[in-house]
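> Structure of the sequence below:
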Amino acid sequence: MLDGEAVVGVYAAVYSEREIGGERVPFCNLAAFCVLEEYRPHSLRLVRALLGQRGYVFTDLSPSGNVIALNERLGFTRLDTATRLVANLPRVPGRGARVATQPAALERALTGRDAEIYRDHRQAPAAQHLLVERDGAHGYLMFRRDRRKRLPVFASPLHAGGDPGCLEAAWPAVSAHLLRQGLALTLAERRVLGFTPGGPGIELSRPRPKMFRAKNVGPESIDHLYSELTLVRW
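Below is the predicted model:
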């Protein structure tokens, strides 16, 4: 948004193309919205200009404040963000799972879509990656370090890949690895992980909302990749 040559408002977005049902679908992730106070009555014009791009699936994965209600008025739908806050515990010796974070190990083990996702995100500033191997199978976890109540001790899963059951079975080893990285707790969002880790924890009564707007794409096709969650630390 310009006033003469001065920038008075910005809505930053992350663009990507995703394959859904064998077709390439353009995505626009709404990442950051900032308008100078005296120009805020014009904010909706900026939002409508962004949403006026035809054919896009729009996601807003970290809306806050008045943006949530605004999104709902503009046709956004809330995703199911049911989340269990679980404690990351020291590993019990003798369990047969191994965790690796070296790029060479990830590149060797990951195939297909997981390999593509890893290549696309391996240099994303907020994304961290680990591989867990157990009984000849492997699981892949992409996660970020999050801050709550000014404490940067929360792991937030962004993508779970590999063998569907391996990550769940080997979670004690993953949990112990996260704890060694200074991440005492995991915000285990069921829709991302595909399971709920056991052990000490509580269900969040008000998990943070995530939203999307699309004509022909359902919530099952919306994930956290190619977004501000992978690109921006906070």
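> going forward, measure contacts between C-alpha atoms and count neighbours the same way
Fine.
> Strands along this structure, start to end?
Taking DSSP state E, the strands of the chain run over residues 2-3, 6-7, 9-20, 23-35, 57-60, 77-78, 83-87, 97-100, 128-134, 137-148, 151-162, 185-189, 201-203, 211-213.
> Tell me how far residue 115 lies from residue 107.
Distance of residue 115 to residue 107, given as C-alpha to C-alpha, to the nearest Å: 7 Å.
> List the contacts of residue 206.
Taking C-alpha atoms under 8 Å, 6 or more residues apart in numbering, we find residue 206 in contact with no residue.
> how near is it to residue 12?
Distance, residue 206 to residue 12, using C-alpha to C-alpha: 27 Å.
> next one: residue 167
34 Å.
> any idea how far residue 133 is from residue 167?
Counting by C-alpha to C-alpha, the gap from residue 167 to residue 133 is 8 Å.
> With neighbour numbers in mind, choose between those two.
With other C-alpha atoms under 10 Å as the criterion, residue 167 and residue 133 differ in neighbour count, and residue 167 comes out ahead with 28 against 21.
> so who does the more buried one touch?
132, 138-141, 160, 174.
> The closest residue to residue 55 other than its chain neighbours: neighbour count?
In this structure, residue 55 finds its nearest non-sequential neighbour in residue 26, 7.1 Å apart by C-alpha to C-alpha, 6 or more residues apart in numbering. Close neighbours of residue 26, defined as other C-alpha under 10 Å, add up to 15.
> what about residue 26, distance to residue 59?
With the distance defined as C-alpha to C-alpha, residue 26 ends up 11 Å from residue 59.
> follow-up on the earlier one: return every residue with contacts to both of residue 167 and residue 133.
Shared contacts of residue 167 and residue 133, defined by C-alpha under 8 Å, 6+ apart, comprise residue 139.
> Can you pick out the residue with more neighbours from residue 115 and residue 107?
Set side by side, residue 115 and residue 107 give different neighbour counts by other C-alpha under 10 Å, the larger being at residue 115 (18 against 15).
> here's the other one to compare against:
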Amino acid sequence: MAEFLHAKLNKRLAAADWEAAIIPPWPCHQPNHGFFLRVRAGIVGAYLAFYSEREIEGRIERFCNLAAWCVLDEYRSYSLLLLNALLAQKGYHFTDLSPSGSVIPLNARLKFSHLDVATALVPNLPWPAWSRQVRVLTKPQEIERALSGRDLDIYRDHARANATHHVVVAVEGRGACYAIFRRVRRKNLPLFASILYVGNRALFRTVARYIFRHLLLRHGIPVTLAELRIVGARPRPSVMLKSPRPKMYRSASLRPDQIDDLYSELTCVAW
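Alright, predicted model coming up:
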């Protein structure tokens, strides 16, 4: 499957990178890694999936994240076999965090709902590091010591995820703000970071400039995409995107605010 996805979906990712991304690093029973179509000896289509178990309001909820979907043109009429096989699995909430244009109306017909993806475009400026009480932590040992509880669990689950980068801003006397981001492309330009998780939104408002400065000076990324459902308040300065990329989910019981970007292809596949 990895060779197929490299050759037919995204050649920027080597087959070895696809193979590494397919198996997530967090502990969870994976009933499969998606489904594929085979004709005689060759694969002609694939739909990846990432599974996780999350504690939400004291209950364990099971998720299936629909990920990369690719079918050769001459077999497109069989594409729905893959999607139906995934959705037929009982007991899961389903997320689709990067649906393509043609998939969005299909998802809507299958009772997927849109998440609010209002997104601020933030310039990563070289703000002065003006406080000795603030430390920006990126080494694994430093992050482990700074985090606790849910944030520490999330870090340990995603520390080896292929697409994630981790940073903690620790403020003396106020705790720590943990953020996960990934590099993304827009108009085929690898100039953007996308924030996938913020652990302390109240503190993020105060220390966001340290994170944006870090993205520019340490990673060479000039712009950050910050979804308000993830970061909370809109960072300043920023402009709101007119057409942010959609994200969708299907669940009989969960609210939109209980859906996030973790434990998904966004954390595992560095396309």
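> what TM-score comes out when they're superposed?
The TM-score (TM-score structural alignment, normalised by the length of structure 1) is 0.95; 232 aligned residues with a C-alpha RMSD of 1.3 Å.
> Columns neighbour count and distance to residue 65 of structure 1 on top of the contacts of residue 167 of structure 1, output as TSV?
As requested, the contacts of residue 167 of structure 1 are exported to TSV (neighbours: other C-alpha atoms under 10 Å; distance: C-alpha to C-alpha, whole Å):
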residue	neighbour count	distance to residue 65 of structure 1
132	23	37
138	22	40
139	24	36
140	26	33
141	21	30
160	19	29
174	25	34
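> among the residues you listed, which recur in structure 2?
Conservation of the contacts of residue 167 of structure 1 in structure 2, assessed by both residues aligned by TM-score structural alignment, their matches' C-alpha atoms under 8 Å: retained contacts are 139, 160.
> would you list the contacts of residue 167 of structure 1 in CSV and tack on distance to residue 81 of structure 1?
Converted to CSV, these look like this (distance: C-alpha to C-alpha, whole Å):
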residue, distance to residue 81 of structure 1
132, 25
138, 26
139, 22
140, 21
141, 18
160, 15
174, 22
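> Looking at the contacts of residue 167 of structure 1, spot the one nearest residue 51 of structure 1.
Closest to residue 51 of structure 1 out of the contacts of residue 167 of structure 1 is residue 160 (29.6 Å), distances taken as C-alpha to C-alpha.
> Now do the same for that closest one: its match in structure 2.
Correspondence of residue 160 of structure 1 to structure 2, assessed by TM-score structural alignment: residue 198.
> Who are the contact partners of the nearest residue to that match once chain neighbours are set aside?
Spatial nearest neighbour of residue 198 of structure 2, excluding adjacent residues (C-alpha to C-alpha, 6+ apart): residue 179 at 4.6 Å. When contacts are counted by C-alpha under 8 Å, 6+ apart, residue 179 of structure 2 touches 166-168, 195-199.
> Help me confirm that residue 21 of structure 2 comes into contact with residue 158.
No: look at residue 21 of structure 2 against residue 158 with C-alpha atoms under 8 Å: they stay out of range, at 12.0 Å.
> what is in contact with these two at once?
Counting by C-alpha under 8 Å, 6+ apart, nothing touches both residue 21 of structure 2 and residue 158.
> Tell me how many other residues crowd residue 265 of structure 2.
A total of 27 residues lie near residue 265 of structure 2 under the criterion other C-alpha under 10 Å.
> List the contacts of it.
49-50, 65-68.
> got it, and residue 259 of structure 2?
residue 249.
> Tell me which residue of structure 1 lines up with it.
The equivalent of residue 259 of structure 2 in structure 1 is residue 222 (alignment by TM-score structural alignment).
> Ok, residue 248 of structure 2 next?
Aligned by TM-score structural alignment, residue 248 of structure 2 pairs with residue 211 of structure 1.
> Is it correct that its match is in contact with residue 80?
No: using C-alpha under 8 Å, residue 211 of structure 1 and residue 80 do not qualify as a contacting pair, with a distance of 9.1 Å.
> Show me which positions of stretch 147-163 of structure 2 end up buried.
The neighbour-count check on stretch 147-163 of structure 2 (16 or more other C-alpha atoms under 10 Å) flags 147, 151-152, 154-159, 161-163 as buried.
> just stretch 209-228 of structure 1 next, same as before
Under 16+ other C-alpha under 10 Å, the buried positions of stretch 209-228 of structure 1 are 209-214, 222-228.
> Any idea how far apart the tips of it sit?
Distance across stretch 209-228 of structure 1, first residue to last, is 15 Å (C-alpha to C-alpha).
> Please apply the same query to stretch 125-137 of structure 2.
19 Å.
> ok, now stretch 219-237 of structure 2?
The distance separating the two terminal residues of stretch 219-237 of structure 2, taken as C-alpha to C-alpha, comes to 20 Å.
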